[in-house]
Every structure is written in C-alpha cells, then in structure tokens.
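J.: 3D model of this:
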Amino acid sequence: MTNAWLPPEQYIETIARATSYACIYFTDIAGRPFQLRSHNKGEVWQWAGGNLERGETPWDGARRECLEETGINFQGVQRLLGVHFVPQREHWPANHIGFIFDGGELSDAQLARVRLTDEHTEWRVATVDEWRGSMTPVNFKRLEAIHTARETGTVAYLEGL
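T.: A predicted model of the protein is given here:
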C-alpha cells in the first residue's frame, strides 16, 4: 500500500474536525471566581469568552469576547490556565477545544464597571465552595480545575468535562 500525498482540500476530509473557543478567568481581589450567567445556554454560569472567529487566535478571541460581553478591555499578560477538549457528540458534529486564560484579579471599581450584553443575565463573584451549589457537577469540576491551576501555577488539561 502506498501513502499518496493528498491535496489539502482532500486531506482535511480524512482528519478530525474541531471548533474552538477561548475565555478569560477572573477573580475578585479576595480570590473569588467571577462568572457570567448565560441567557442562551440554559442559564449556565461561564467565563467571559466564546467561539473563535475565522483566522482569530485563542488569545485575540478571548480578549474580543471579554470586551464584548463585559466591557473589560483586558490588557494583561498572556497566561494559559487550561485547555479543554470535548469530543464530538451526537448534537455537535466536531470536537470542541477551549483555551482558558488568566485574567488576574478585578478590583471593586472594575467590577462596578462591568456591562453585560443580552447574552448574559447577570454576573457574580463567589467562593469556589459557593459556586458548587450553583453549577452542574461537570461545569463545577471545570471551574475547580482552573481555579487550582491558577493557585498552583500549573496548566490544566481538561478532557470531556
């Protein structure tokens, strides 16, 4: 059997496909995670972020989405906290890969300036333990892993969460 070179448009049909998102993880000055309640996704809590646009890097996408969703024009250091891989599912025909960046701490003044779009109904800061009761177990595991990565200076790899 010969491995023949395929033109890119044919080769791409033979490999896994993926969509991607990027977001920024913030806490307040007390170390409590900041999250937004999604209006569009069954009222789940999530970080400022969203799907990448064509040609956009994860870092640029995270910053764009953060500005769009909160009014925060994040100018901090580019520090990756985690990569999130979700395999193809029945209701989504591609893998989904996420990049979670560290946004550092938001001061009380910065929190007071948060402006939401119609995509989110509210924002909140709460301790990790307080978030446990407000989130699905899977989403909470993701929050807990990213919070731990930030505290320990590591990068979390999250698969299937």
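
J.: From now on I want contacts and neighbour counts done on CA atoms only, so please keep to that.
T.: Noted.

J.: Tell me which residue lies nearest the centroid of the protein.
T.: C23 (3.5 Å; CA atoms, centre = their mean).

J.: SS state for it?
T.: Of the three states, C23 takes strand under DSSP: H, G, I helix; E, B strand; the rest coil.

J.: how close does it sit to M1?
T.: 44 Å (CA to CA, to the nearest Å).

J.: cool, W131 as well?
T.: 55 Å.

J.: Between those two, point out the one with more neighbours.
T.: W131 (20 against 3; other CA atoms under 10 Å).

J.: Show the contacting residues for the more buried one.
T.: F140 (CA atoms under 8 Å, 6 or more residues apart in numbering).

J.: Another sequence for comparison is provided below:
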Amino acid sequence: MTTAWLPPAEYIATIARATSYACLYFTDSTGRPVQLRSTYARSESWQWPGGNMDPGETPWQCAVRECLEETGMAFGGGPKLLGTHFIGHQGDAWPSNHIGFVFDGGVLTDEQIVAFVLDPVEHTEVGVHTVAEWEAIMTPGNFARLAVIDAARRAGTVAYLETP
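T.: Coordinates of the predicted model:
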C-alpha cells in the first residue's frame, strides 16, 4: 500500500496547531523572582517580561524583543532555556494549544530593576518578592509555573509543564 503525500497546506490542516509565547525569567541579587503587573491579563496580573511570538520570529527573538518593549532593557545575554510550557486547547476562551518558552534572564541588580521603563498601557509596576511571598499574591496555576521554573533554575535543569 502506498501513502499519498498531501501538499503542505492540506497536511497542516490535519494536525494540531498552536500559538506560542516566550519570556525571560529574572531574579534580583538575592534570588527573588522579578515580575511585571499586567493591565490586561484576565486571570493573572503578574507575569515575566514576554509575550506572543510574531510571524517569522523565533522564541528567543520574541523573548528579547518583548523584554525591550516591556522594560526598556536591551537584554544582552544568550539563550538558556529554563522551561517549556504547554497549555491545552481552552475552548472558545483560547481555541488553540499555546506553547511557551521560558528563558533564563539571569540576575538583575537593584539599579537595573529600578531603571525599567514600563509602558503604562501594558504594565503598572515591577514586583520583586520571594517565592513564598509570590505564592500569596498569584493565582495557584501561575504560581505553580513560577515555582517549577525557579526550581529548574536553582537546580540547573530544564522544566516541562503542562496545563490542561
């Protein structure tokens, strides 16, 4: 039996599709995670500098671009993956799978954090807290992502997360 090959457009219509995001995970000099308070997030107001990938953009390019747009800081480090996050199809709320790439942004000085320039349309403040303090502030699902990524960074490993 011979399998007929489909033209790429027809084949792509038969497989799962996904949107994607990329971000940078930073801590301060004492190891406390740094996050931005979003003005538009529906379920979680705290997030890392990052966002959805543009067409033709790699995850790393997206993370660096979004960091510059959201903090005013031109990130000069190289790509070090901390984790990949798969979010399953959310029905009408998000009718596609969503895949995230979390890169290690390293340690920021207090001066670098204070120098962030936030776009008030997107973010209202910078938060720097211990992991335990973030647990009391964040939604459980997004805190779980933070805890897993923070643990991966401390262990020097890469995390894989799934959110149904």
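
J.: Structural similarity score between the chains, please.
T.: Scored against TM-score structural alignment, normalised by the length of the first structure, the superposed chains reach a TM-score of 0.97; 161 aligned residues with a CA RMSD of 1.1 Å.

J.: circling back to that earlier point, now which residue in the second structure aligns to the residue nearest to the centre of the first structure?
T.: Counting by TM-score structural alignment, C23 of the first structure corresponds to C23 in the second structure.

J.: Skip the chain neighbours and tell me the closest residue to its match.
T.: Nearest non-adjacent residue to C23 of the second structure, counting by CA to CA, 6 or more residues apart in numbering: G50, 3.8 Å away.

J.: Which residues does stretch 35-55 of the first structure contact?
T.: By CA under 8 Å, 6+ apart, the list of residues contacting stretch 35-55 of the first structure from outside reads 19-26, 34, 58, 61-66, 69-70, 118-125, 134-135.

J.: which residue ranges form the helices in the second structure?
T.: Along the second structure, the segments classed as helices by DSSP state H run 8-12, 59-71, 110-114, 131-137, 140-155.

J.: End to end on stretch 121-134 of the first structure, go ahead and measure it.
T.: Stretch 121-134 of the first structure end-to-end distance (CA to CA) = 15 Å.

J.: counterpart of that stretch in the second structure, which residues?
T.: Using TM-score structural alignment, stretch 121-134 of the first structure pairs with 124-137 in the second structure.

J.: Tell me the buried residues in that stretch?
T.: E125, V126, V128, H129, V131, W134, E135 (16 or more other CA atoms under 10 Å).

J.: wait, the fifth one sits on P33?
T.: Spelled out, it's V131 of the second structure. Yes: the criterion here is CA atoms under 8 Å, and V131 of the second structure meets it with P33 at 6.9 Å.

J.: so what's L161 of the second structure up against?
T.: The contact partners of L161 of the second structure, taken as CA under 8 Å, 6+ apart, are G83, T84, H85, F86, R145.

J.: So which of those is the closest to T163 of the second structure?
T.: Nearest to T163 of the second structure among the contacts of L161 of the second structure, counting by CA to CA, is F86 at 6.1 Å.

J.: residue contacts, the counterpart of the closest one in the first structure?
T.: In the first structure, the residue matched to F86 of the second structure (TM-score structural alignment) is F85. Listed by CA under 8 Å, 6+ apart, the contact set of F85 of the first structure reads N95, H96, I97, G98, Y157, L158, E159, G160, L161.

J.: now the equivalent of the fourth one over in the second structure: how far from S45 of the second structure?
T.: Taking TM-score structural alignment as the alignment basis, one finds that G98 of the first structure is matched in the second structure by G100. Spatial separation of G100 of the second structure from S45 of the second structure under the definition CA to CA is 17 Å.

J.: Counting neighbours around each, name which of those two comes out higher.
T.: G100 (22 against 18).

J.: so the more buried one touches H85, yeah?
T.: Yes: using CA under 8 Å, G100 of the second structure is in contact with H85, at 4.7 Å.
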